Structures are given as structure tokens and as C-alpha cells.
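Colleague: predicted coordinates and the sequence they were generated for:
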Amino acid sequence: MKKAIYIIGPSSTGKTTLCEVLAKRLGLESAAYVREVARRIMRERGYSRNTIADLQMQLDIMEGHIEDEERAIEAANLVLCDRSAIDPIVYAILTAPSADVAKQRQSTLFSHPAFERALHRYRESASIFILLAPVKSWVVDDGVRSIENQEKCSEIFIQVLRDLGIPYRVLGSDCQSVYERMVLTLGQAYS
């Protein structure tokens, strides 16, 4: 069974930094490393931080990630993903103007055929989800990231993962060393 490691969480929690260290340590070729797709999709389709509440933007990001993820899984036995198809679902919920709209958005994205394929993989024991929790001193506004509501965003990640029955491990402010995060992630992946 092919193994996949997903590094997820709110903005500015060190996802890309951890992924870069893991990719180097594991000697992953580019085909096995799915980098963040949100910025590419935003650039290609004219989205911005101001359109983060747009459900279509989150759907486009989800589809883009799943396409890249499926290509990587086809090409390699070990895949590392900087984010997952869960991330756009969380942001669609987080930015909803009401609880009713949040439920509607969640339902729409959960029932998308591409997400249903991904969910099957996500629930397999070979899929390792590492949720990076917020570390206040790491928050950096680069004009693209959504840095508001990090705690609420983290809570939504946890709720979505639980609702979907996806096992995960949280690494937060008690584990700020990228080396320690790498060791704990690899330990989770190879336990």
C-alpha cells in the first residue's frame, strides 16, 4: 500500500517549512511531493485574499490539490502533501457568513466526486495526517495568507477530521523545532 503524509493546518503554522525538511530528508523527487496549490490556483484564476470566502475559489483549490495528489500517488510509493483537500473545506466553513451557509458549503464539498475519491485514501492506515496548530509568534502577513481566526480555523480542522473519521496527530506550540516536528512526523509515518 502506498504511503502518503499530509501536513495541514491554519496559515503560518510551518507547513511548507516542515514539508521542505521532510522532502529533503526522505529524498523525495518532485513527482512525489505535492506542494501547496492554493497560491497557483489563485494566481491562475485571479483570486486574492479578498476572495477567500468565495466557495468557487475553495472548490477550485480542492480540485487542483486532488489532481496533483492523484498524479503523485500514481508516480510514487511515498507521497508528501503540503496541505490536503481538507484545507479548502475548512476555509469554506471558516469564511461562511452563517452556520447554515457553513453546513451547506461543507455538504457541497464533502459530496464532490473528487473529494469522495480522496476521502477513501485519507481514511486508509497508509495516510498520515499531521495537523500543525497555531504558534502566535510565527504569524506573518504576506498579503496572501488568511491570518485571522487561527484558533477557530484549528478547531474547524479538528471537527472536520473527526466528522470524516480521519486519524490525525496535532503538533503545536509545545513542538516548535522543525527537527522535532520532522522526527515526530516520520515516527508517525513508520510506526
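Modeller: Looks like it arrived, so ask away.
Colleague: C-alpha only now, for contacts and for neighbours.
Modeller: Will do.
Colleague: immediately after the helix or strand where I5 lies, which helix or strand?
Modeller: Using DSSP states H and E, the element containing I5 is strand 3-8. Next along the chain after strand 3-8, taking DSSP H and E as the criterion, comes helix 15-26.
Colleague: one more to weigh against that first structure:
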Amino acid sequence: MESLKAIYIVGPSSTGKTTLCNALITRLGLTSDMCITEVARTVMREQGFTRADVHSLAMQQAIVNAQATRDRQARQKATEDVVPKLQSILLSDRSAVDAVVYAALSETTLQSGNTKALVSSPEFLEVLPFYRSLHSTFVLLRPIPEWMIDDGVRSLEDGERCYAMFVKVLKELDIPFVEVGEECRWLGERVAFVRRLVFA
């Protein structure tokens, strides 16, 4: 597992997470089995959830479960395929932490109802040690107001409030992260920033 570097791109809606991930896939030459695409949209589509369910335990637990499964599959694939002395890269568009953040937005603390249930679930506890490890990096994208778009699926929580909750949750869960905002506004700058993290 030492040769695996995992990058999780997280943040509020419409911060360019998927756009950044797609650009990184191309720039880093990643194969599909080493990329975790947006799990939440798949869960919502397959299980009939809508953005009205964003604070429901059922939806967020389903997202945590699916994310944990994809994480496990990608890590197993990385260890099977790794070439000695070469680094394998896992790129994830969001994480299981996202579900915790959206639950906490309606409860304000990790010790409340749905949030506590998610954080203490076996699926979340399975991925938490990997999120905390030196081989994982969370890249938290700050909201850019003019990028906020209503596509009928995204949760349009106040971007700054959601961002602050990401910071709070990541710190409380002791997950290392780096923040990216206006100083890295353009896609090329963001790709270069993450690439430096990968090969640091």
C-alpha cells in the first residue's frame, strides 16, 4: 500500500470538482479503474433519491456505503497492479466525508443524530484510517460564486457555509487536507497544483 497515493477532490457543489478530476485523469494518464467518479449521482439515480433527500440518513448512508465499496475496490486493484518502485494513483471525485458534511449541515455537530450514525457506521470506519494516512490527500475546493449553477440535482446549500462545514468535519475527523481557492482559479493552475501534491 505504500506505493499508492490517493487524492480526494472535495468541496461544496459547483466548485469544479468533476471538471478538475476529468482534467487530472487526462493529465496523469489514469485508467478508469483508478478513478472513482461521482458516487452520489449514481446512488441518487439508481435508488430514486432527489436533492430533497440530501439531509436524510438513508441517502447519505447509501452514499457512504457505495463510496466505501469503490474505495476498497480501487485500493485492491492498485495493490494487484502496482509495479515495484512505481507509484499508483487513485483519484476520487468526492469521498465518504461528503455525506457526513451534508448531514452535519442540518445538525451542526458530529455528535448528533444522522451525523453520528454515519461517522460510526462500519462502512465509514472502514475508510477512515485510509483517509487519515500519509498516502491520502484531500483537496478542498472553495466556492467561486459565479460558478454556482442549479442543474436540478446539486444541493445548493450556501457555498461558504458548506465550505466551513467541510473544514470543521475534516479537522474533527483528523483528516489532512489542503485548500484551493481564488489563488488557483483556473483549471490549468488547479491541475498543476494537484500534480505537485501527487509527486511531492
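Modeller: Received the coordinates, thanks. These numbers were taken from a predicted model, which means no experiment stands behind them.
Colleague: I9 of the second structure is in contact with A96, isn't it?
Modeller: No: at 11.3 Å, I9 of the second structure does not count as touching A96 under the criterion of Cα atoms under 8 Å.
Colleague: higher neighbour count, these two?
Modeller: A96 (28 against 22; other Cα atoms under 10 Å).
Colleague: tell me the counterpart of that one in the first structure.
Modeller: Correspondence of A96 of the second structure to the first structure, assessed by TM-score structural alignment: A85.
Colleague: OK, contacts around the aligned residue in the first structure for T26 of the second structure?
Modeller: Alignment note (TM-score structural alignment): T26 of the second structure maps to K24 of the first structure. Going by Cα atoms under 8 Å, 6 or more residues apart in numbering, K24 of the first structure touches no other residue.
Colleague: could you measure from K24 of the first structure over to S127 of the first structure?
Modeller: Distance of K24 of the first structure to S127 of the first structure, computed by Cα to Cα, to the nearest Å: 20 Å.
Colleague: E67 is in contact with the match of A96 of the second structure, correct?
Modeller: No: with contact defined as Cα under 8 Å, A85 of the first structure does not count as touching E67 (10.0 Å).
Colleague: mind listing what the spatially most central residue of the first structure touches?
Modeller: Nearest residue to the geometric centre of the first structure (Cα atoms, centre = their mean): R83, 2.5 Å. R83 of the first structure makes contact with Y6, I7, I8, G9, K15, R35, E36, according to Cα under 8 Å, 6+ apart.
Colleague: report the two of those separated the most.
Modeller: By the measure Cα to Cα, G9 and R35 form the most distant pair in those, at 14.3 Å.
Colleague: between the two, which has more neighbouring residues?
Modeller: G9 (29 against 19).
Colleague: that one -> the second structure?
Modeller: Matched by TM-score structural alignment, G9 of the first structure corresponds to G11 in the second structure.
Colleague: just confirm that match contacts I144, I think it does.
Modeller: No: G11 of the second structure is beyond contact range of I144, at 11.0 Å (criterion: Cα under 8 Å).
Colleague: ranges for the helices of the first structure?
Modeller: Under the criterion DSSP state H, helices of the first structure are mapped to 15-26, 38-45, 55-75, 86-94, 99-110, 113-122, 150-164, 178-189.
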